[in-house]
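Visitor: I need the structure of the sequence given here:
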Amino acid sequence: MKLATRVWGTGPRTAVLVHGIMTDSRTWNRVAPAVADRGYLVVAVDLRGHGASGHGAPYTPAVLAADLLETLPSAPDLAIGHSLGSAALLLALPRLRCARAIHCDPAWVRRPRDLGALRATKHATWRELRAEHPLWHDEDITTEHRALTTWDPDSVNALAHLPGLPADAPCVPSLLLLADPSERIPPALAATLRRRGWHTRTVDGAGHTVHRDDPIGFLGGLSGWL
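Guide: This is a model prediction of the structure:
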């Protein structure tokens, strides 16, 4: 599926951004301009079932990865994926041929989840989102509330097909930028990944959506990778 995209900047280098579940490319609104200011053309997708992109099963990380390869420019200088978007990016990377990859609190490992409860988030109110995300700017709450109107809740099925912890070294230089603490990649798994050649950093005090909880900390965590 060809995905809808949002673009910032006109720089000579290219960065591609892949959001997580339930949101859309506007999740990057507070950090994408800063990436663009560092000399990038920034291209962010709306994943299948999100934002302005079409809906359509099956929803699996492999299908989402195929959508990325159909949509994104090849050989970008930088690729950033968050949560489920990181799982799709992980599978796309061998063919995407980017120079560097950053995985933000990636959803690679399956966890016990109530998928029905996640689907019910479709109907969350602004006040409920505000209570759930106390560190977000009010504009982010409003953007997320709007994103839920176009989100297909069946996309949570992708969380039942996550790729698992990578068994090998990354195919490109890769950074894991993690929440504090991270439920997706806890310290023991982070240590395992470091032994396999992955770089890791933690943004102190940030939750799962690092770039919205602490945009300044998120950008600081990318130091040396932009």
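
Visitor: use CA for all of it now, contacts and neighbours both
Guide: Fine.

Visitor: Need the residue closest to the centroid of this structure.
Guide: By Cα atoms, centre = their mean, the chain has its centre lying nearest to residue 82, at 1.8 Å.

Visitor: From residue 74, how far out is that one?
Guide: Distance of residue 82 to residue 74, computed by Cα to Cα, to the nearest Å: 19 Å.

Visitor: in the protein, which spans are strands?
Guide: Secondary structure of the chain (DSSP state E): strands at 5-8, 13-18, 40-45, 78-82, 100-104, 174-178, 199-202.

Visitor: would CSV of these with distance to residue 53 be doable?
Guide: Formatted as CSV, the strands of the chain follow (distance: least, Cα to Cα, whole Å):
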stretch, distance to residue 53
strand 5-8, 8
strand 13-18, 13
strand 40-45, 9
strand 78-82, 17
strand 100-104, 22
strand 174-178, 27
strand 199-202, 32
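
Visitor: and for comparison, fold this next one:
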Amino acid sequence: MQLHTQTWGEGDRIALLIHGIMADHRTWRRVGPALADRGYRVIAVDLRGHGASGRGEYSPQLYADDVVETLPAGAELAIGHSLGGLTLSLAVDRLKPRRAVFSDPAWHLAAPVDGFGPEMLAQFKTATREEIRAMSPRWEEVDVDIELATLALWDERTALSLAPLFGADLLPAAPVVPSLVQLADPSILINEERARTLKSRGFEVRSVAGAGHTIHRDDFDGFMASLEDWIQGV
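Guide: Prediction:
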């Protein structure tokens, strides 16, 4: 499936952005322009079932196939957040970016407990402004507005499609390209043991102190600072 995209900048280097579940390209409203200011042409997708992209069947493999069909191979940088991080890990061998950043990637979804699972995730479709603020107290008001707008467009069946992944270990065996795993503090997806495993497998792992799961919205400055040498290609 060809996906809807948003582009910032006209630089010689290309950066790719892949959002997480429930979101779309608008989650990168500050990251896209910031990378463009650093000389990148930035391309962000709306995954299938999200934003202005098409609907259909849903699975991580289909998400990965879509981004490979839509995005150029050989980019300087690719960043995937949460489900976008999982998607990037399944596409990276075909996209072949020079560097990859996995921002709090969905490589371990805990087995459903106390009712939390794909069904509860799907119910977030009807979250109110107050509920979003309570879950993400550090977000700017414009991000709350964007979240409400993206939830209105989001197909919640994408959450239900993740049911087989809950409780599974999805950590990659090794990085395909030089790879940074950027973690929230604490991360609900990658605990300390899994972080050590990733380091032992050749990933660089960094945490952004005090940031929640959506690091680039919780602490934009911390997000950018943790990527600085990767952004500049040092």
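
Visitor: related to what we said a few turns ago, OK, contacts around the residue nearest to the centre of structure 1?
Guide: Going by Cα atoms under 8 Å, 6 or more residues apart in numbering, residue 82 of structure 1 touches 18, 19, 20, 103, 104, 105, 106, 107, 209.

Visitor: I'd like to know how many residues surround residue 156 of structure 2.
Guide: Here the number of neighbours of residue 156 of structure 2 (other Cα atoms under 10 Å) works out to 22.

Visitor: mind listing what the residue mapped onto it from structure 1 touches?
Guide: Residue 156 of structure 2 maps onto residue 153 of structure 1 when the alignment is built from TM-score structural alignment. Residues in contact with residue 153 of structure 1 (Cα under 8 Å, 6+ apart) are 22, 49, 118, 119, 120, 122.

Visitor: returning to what we had before: the residue nearest to the centre of structure 1 and residue 187 of structure 1, how far apart?
Guide: Residue 82 of structure 1 is 18 Å from residue 187 of structure 1, where distance means Cα to Cα.

Visitor: quick one on the thing from earlier: which of the contacts of residue 153 of structure 1 fall in helices?
Guide: 118, 119, 120 (DSSP state H).

Visitor: Quick check: of these, which has the highest neighbour count?
Guide: Going by other Cα under 10 Å, residue 119 tops these with 17 neighbours.

Visitor: What does that residue correspond to in structure 2?
Guide: Using TM-score structural alignment, residue 119 of structure 1 lines up with residue 122 in structure 2.

Visitor: which residues does its match contact?
Guide: With Cα under 8 Å, 6+ apart, residue 122 of structure 2 has these contacts: 156, 157, 158, 159, 160.

Visitor: Run through the helices of structure 2 in chain order.
Guide: With DSSP H as the criterion, structure 2 has helices at 31-37, 60-70, 83-95, 118-123, 129-135, 141-153, 157-160, 192-200, 215-218, 220-226, 228-232.

Visitor: Output those in JSON lines, with distance to residue 6 of structure 2 appended to each entry.
Guide: What follows is the helices of structure 2, written out as JSON lines (distance: least, Cα to Cα, whole Å):
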{"stretch": "helix 31-37", "distance to residue 6 of structure 2": "9"}
{"stretch": "helix 60-70", "distance to residue 6 of structure 2": "12"}
{"stretch": "helix 83-95", "distance to residue 6 of structure 2": "16"}
{"stretch": "helix 118-123", "distance to residue 6 of structure 2": "25"}
{"stretch": "helix 129-135", "distance to residue 6 of structure 2": "25"}
{"stretch": "helix 141-153", "distance to residue 6 of structure 2": "15"}
{"stretch": "helix 157-160", "distance to residue 6 of structure 2": "21"}
{"stretch": "helix 192-200", "distance to residue 6 of structure 2": "31"}
{"stretch": "helix 215-218", "distance to residue 6 of structure 2": "17"}
{"stretch": "helix 220-226", "distance to residue 6 of structure 2": "19"}
{"stretch": "helix 228-232", "distance to residue 6 of structure 2": "19"}
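
Visitor: Pull out the buried residues from stretch 175-188 of structure 1.
Guide: Of all the residues in stretch 175-188 of structure 1, those buried under the rule 16 or more other Cα atoms under 10 Å are 175, 176, 177, 178, 179, 180, 181, 182, 183, 184, 185.

Visitor: Same check on stretch 211-226 of structure 1?
Guide: Neighbour count says stretch 211-226 of structure 1 has 211, 212, 213, 214, 215, 217, 218, 219, 221, 226 buried, by 16+ other Cα under 10 Å.

Visitor: returning to that earlier point: just name the closest of the contacts of residue 153 of structure 1 to residue 147 of structure 1, please.
Guide: Comparing the contacts of residue 153 of structure 1 against residue 147 of structure 1 with Cα to Cα places residue 22 closest, at 7.2 Å.

Visitor: which residue lines up with the closest one in structure 2?
Guide: Matched by TM-score structural alignment, residue 22 of structure 1 corresponds to residue 22 in structure 2.

Visitor: same question, residue 201 of structure 1
Guide: Residue correspondence, TM-score structural alignment: residue 201 of structure 1 in this structure matches residue 206 in structure 2.

Visitor: Am I right that that match is in contact with residue 183?
Guide: Yes: using Cα atoms under 8 Å, residue 206 of structure 2 is in contact with residue 183, at 6.1 Å.
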